[in-house]
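Asks: whatever this is, show me its structure:
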Amino acid sequence: MTIAKGSFAFRCVAAMLAGALAGSAVARPDAPRAVSSLVIDADDGETLYASDADIVRAPASLTKMMTLFLAFDAIEAGTLRMSDRITMSRHAASQQPSKLGLLPGRSLSLRAAIEAVAVESANDVAVALAERLGGSERAFAEAMTARARSLGMRHTKFSNATGLTSRGNRTTAHDIALLSLAMLREHPRGYDYFATRSIHWANRTIANHNHLLGRVPGVDGIKTGYTVDAGYNLAASAKRHGKRLIAVVLGERSAAARDLRVSHLLEVGFAGG
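Replies: As a prediction, this is how the structure comes out:
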């Protein structure tokens, strides 16, 4: 049966799926009960399903979507070039994992830096990139917040380039969907980095943290995130038969529950016609 998008039937099916998934999650005692969920049509921006999508919460590594967005802005403006090297400072090298583990003074190509942030969510590289673009991580975080406002992300603020726990980091599922949509529209070539299944670094093969790549038909990005205060977050986009959807889940209780919720919400969205 085809369910018209935005219809009462569509909302009921999506709500039942979300409820079933919430019941199957492994509870964390510090996690808020509500999980933020949102599905939008990427072609016209229409919201197909939303549940607690405007609750303000921690973004975790979804923050790095904006870190890379500003990098892609700089590449387009010509102030950053693919031939540039990104040098690791002491501050960048001191970041908590996930990280590549470069020593201070070492460098990597811009392409490798972008891949490390998009695929491994490398905190050390994200900070090094922020320092290269903004002079300091603090100044870059201010630029991230300003760019968020320009995209209509009214409830988002950044205090670092990584999403590591900080009182200054906040967002909503709705705002993350706006950022995902802007990435697709303004930086389609940059978006392609999020589809990278794995990278090779120092004799290691590092798999993308987005487990839906290659497992859910049509999924080709975009980013996962986790911190204790944020829970398990995922913004994902999929395209089937010429139709593209964006699904965002924030604050899930496990990676498995997060992936399952996003997968089911995408299925419901595509079934909506």
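
Asks: C-alpha from now on. contacts and neighbour counts both.
Replies: Fine.

Asks: can you give me the end-to-end span of stretch 198-210?
Replies: For stretch 198-210, the first-to-last residue distance is 10 Å (CA to CA, to the nearest Å).

Asks: gap between it and the chain center?
Replies: The chain centre lies 18 Å from the centre of stretch 198-210; the measure is CA atoms, centre = their mean, to the nearest Å.

Asks: buried ones in that stretch?
Replies: 208-210 (16 or more other CA atoms under 10 Å).

Asks: and stretch 168-176, by the same measure?
Replies: 169-176.

Asks: now do stretch 255-273
Replies: 255, 257-270, 272.

Asks: and those residues, which two are furthest apart?
Replies: Farthest apart among the buried residues of stretch 255-273 by CA to CA are Ala255 and Gly272. That separation is 25.9 Å.

Asks: which residues in the stretch 51-200 of the chain form helices?
Replies: Ranges of helices within the stretch 51-200 of the chain are 63-77, 90-93, 110-115, 123-134, 137-150, 173-186, 188-191, based on DSSP state H, counting those that start in this stretch.

Asks: who does the second one touch, helix- and strand-wise?
Replies: If contacts are counted by 3 or more CA pairs under 8 Å, 6 or more residues apart in numbering; DSSP states H and E, helix 90-93 sits against helix 123-134.

Asks: next up, for comparison:
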Amino acid sequence: MLISKNKIIFYLTFLVILLGNQLKAQILTIPSPPVIGAKSYLLIDAATDYTIASLDPDLKLPPASITKLMTAYVVFHALNNDQISLTDLVTVSEKAWRAEGSRMFIEVGKKVSVEDLLMGMIVQSGNDSSIALAEHIAGTEMLFSDLMNQYAQQLKMTNSYFMNASGLPDENHYSTANDLAILAKAIINEFPKFYELYSTKEFTYNNIKQPNRNSLLWRDPSVDGIKTGSTSEAGYSLVSSAKRNEMRIISVVLGTASSKARIDGSQALLNFGYRFYVTETLLNSNDEFINVKTWKTEKASIGLAVENNYITTLPKGSSKRIEYITDLPEFIEGPITKGQRIGNLVIQLDGEILNTIPLVALENNPNGSLIKQIQDTIQLWFE
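Replies: Predicted coordinates for the structure are as follows:
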């Protein structure tokens, strides 16, 4: 039976297309992020800052009680710097006592410890305790808001501005999902002991027991913080963080329609992140990546490694498709010092460049003897 040349070409072309589509199907296995009914959201790997999913993360919105994350951040710094202590007794002002919204029910003129006020703010989301802490540190809530904005600038929260310590509505008081993720990460990394307070499920003050408003603490055992917020202007929002198998994810969900929606949306995002992504340490700075020949040196070769541990976020199962391409000088001449940048390492996944990072010398390799240098110089003429 004779088969025409055109038919053979057709069959081969079809086979190539079919195999190509199968390969793409193996690679493109991650669905779109869940639809959660928020005005803005952001899901990041806290170790790498990799954005797993997002929706308008730089949209300026009222943060409501999530503001208290910045209030707490300022308080944590004041405690760390010995400007205040947990045992300080704070006299409750009339302004703090009259605070509207969520409260821990402190009484005007009474003395309350900084520790109790901190718990009342973190667990019970007390507007009254937030104002009392602000006044204790800065004298007035207005002066305290200046500190909040100074710290926001230091953290490069470029789309945030704070007018008060509680998050009560003000047209000039705003933040973004991206900025709030930066703030949450700063609290987790800089103040790990204080961050543990955010996992407290209930707190009792003045014989009034109130639960933590972050109900994800009950629903998902991997969730260990961090803060809810809601007003009629802001809607219902939640910054949450979880840790599973040593991978920490931070979720920021802003402007949902109900308390249930913010919890369900946050849970859906966290599950999406953990189901499809993983934090991978691909390269360690102490491990030799490649050994290269050197010229005019005491030793004939030297080991190179990445300058810092290379940690990245990858789709699950994709690490076996990582490719490494070295970009090195044709001839590496001495003297060489430990840590000296020799070249670069290009890291690719499925042909797409993920990063280009330095390769550095793992040890010193000084100049060789005069005879060695002359020999290598002559040999290089013929290379």
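
Asks: quick check: TM-score for this pair?
Replies: For this chain pair, the superposition-based TM-score is 0.89 by TM-score structural alignment, normalised by the length of the first structure; 251 aligned residues with a CA RMSD of 1.3 Å.

Asks: got a markdown table for the buried residues of stretch 198-210 of the first structure, with distance to Thr145 of the first structure too?
Replies: Below are those laid out as a markdown table (distance: CA to CA, whole Å):
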| residue | distance to Thr145 of the first structure |
| --- | --- |
| Asn208 | 26 |
| His209 | 25 |
| Asn210 | 25 |
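
Asks: which ones among the residues you listed map onto strands?
Replies: Per DSSP state E, strands hold no members of those.

Asks: how about Arg90 of the first structure, what's its match in the second structure?
Replies: The alignment partner of Arg90 of the first structure in the second structure, by TM-score structural alignment, is Glu94.

Asks: for that match, grab the count of nearby residues.
Replies: Neighbours of Glu94 of the second structure under the rule other CA atoms under 10 Å: 13.

Asks: doesn't Val108 make contact with it?
Replies: Yes. Applying CA atoms under 8 Å as the test, Glu94 of the second structure and Val108 come out as touching, 5.5 Å apart.

Asks: pull up the aligned stretch in the second structure for stretch 51-64 of the first structure.
Replies: Using TM-score structural alignment, stretch 51-64 of the first structure pairs with 55-68 in the second structure.

Asks: helix/strand/coil for Pro358 of the second structure?
Replies: strand (DSSP: H, G, I helix; E, B strand; the rest coil).

Asks: that one contacts Arg341, correct?
Replies: Yes. With contacts counted by CA under 8 Å, Pro358 of the second structure reaches Arg341, the gap being 6.4 Å.

Asks: quick one on the thing from earlier: would you turn the buried residues of stretch 168-176 of the first structure into TSV with distance to Val56 of the first structure?
Replies: Formatted as TSV, these follow (distance: CA to CA, whole Å):
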residue	distance to Val56 of the first structure
Asn169	10
Arg170	6
Thr171	5
Thr172	5
Ala173	8
His174	10
Asp175	10
Ile176	11
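
Asks: just give me the closest of those residues to Ser36 of the first structure.
Replies: Ala173 (6.2 Å).

Asks: corresponding residue for that closest one in the second structure?
Replies: Here Ala173 of the first structure is matched to Ala177 in the second structure, going by TM-score structural alignment.

Asks: repeat for Ala257 of the first structure
Replies: Looks like Ala257 of the first structure aligns to Ala261 there (TM-score structural alignment).

Asks: in a strand, that match, correct?
Replies: No. Read with three-state DSSP, Ala261 of the second structure is helix and lies in no strand.

Asks: which residues does it contact?
Replies: Shown in contact with Ala261 of the second structure (CA atoms under 8 Å, 6 or more residues apart in numbering): 36-37, 236.

Asks: tell me which of those residues persist in the first structure.
Replies: Retained in the first structure: 36-37, out of the contacts of Ala261 of the second structure (criterion both residues aligned by TM-score structural alignment, their matches' CA atoms under 8 Å).

Asks: dump the contacts of Ala261 of the second structure to CSV, plus neighbour count, distance to Asn81 of the second structure and secondary structure.
Replies: Below are the contacts of Ala261 of the second structure laid out as CSV (neighbours: other CA atoms under 10 Å; distance: CA to CA, whole Å; DSSP: H, G, I helix; E, B strand; the rest coil):
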residue, neighbour count, distance to Asn81 of the second structure, secondary structure
Ile36, 19, 41, coil
Gly37, 16, 41, coil
Tyr236, 25, 34, strand
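
Asks: distance to Asp220 of the second structure for the contacts of Ala261 of the second structure - can I get that in JSON lines?
Replies: Formatted as JSON lines, the contacts of Ala261 of the second structure follow (distance: CA to CA, whole Å):
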{"residue": "Ile36", "distance to Asp220 of the second structure": "18"}
{"residue": "Gly37", "distance to Asp220 of the second structure": "21"}
{"residue": "Tyr236", "distance to Asp220 of the second structure": "19"}
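
Asks: I am finished for the moment; much appreciated.
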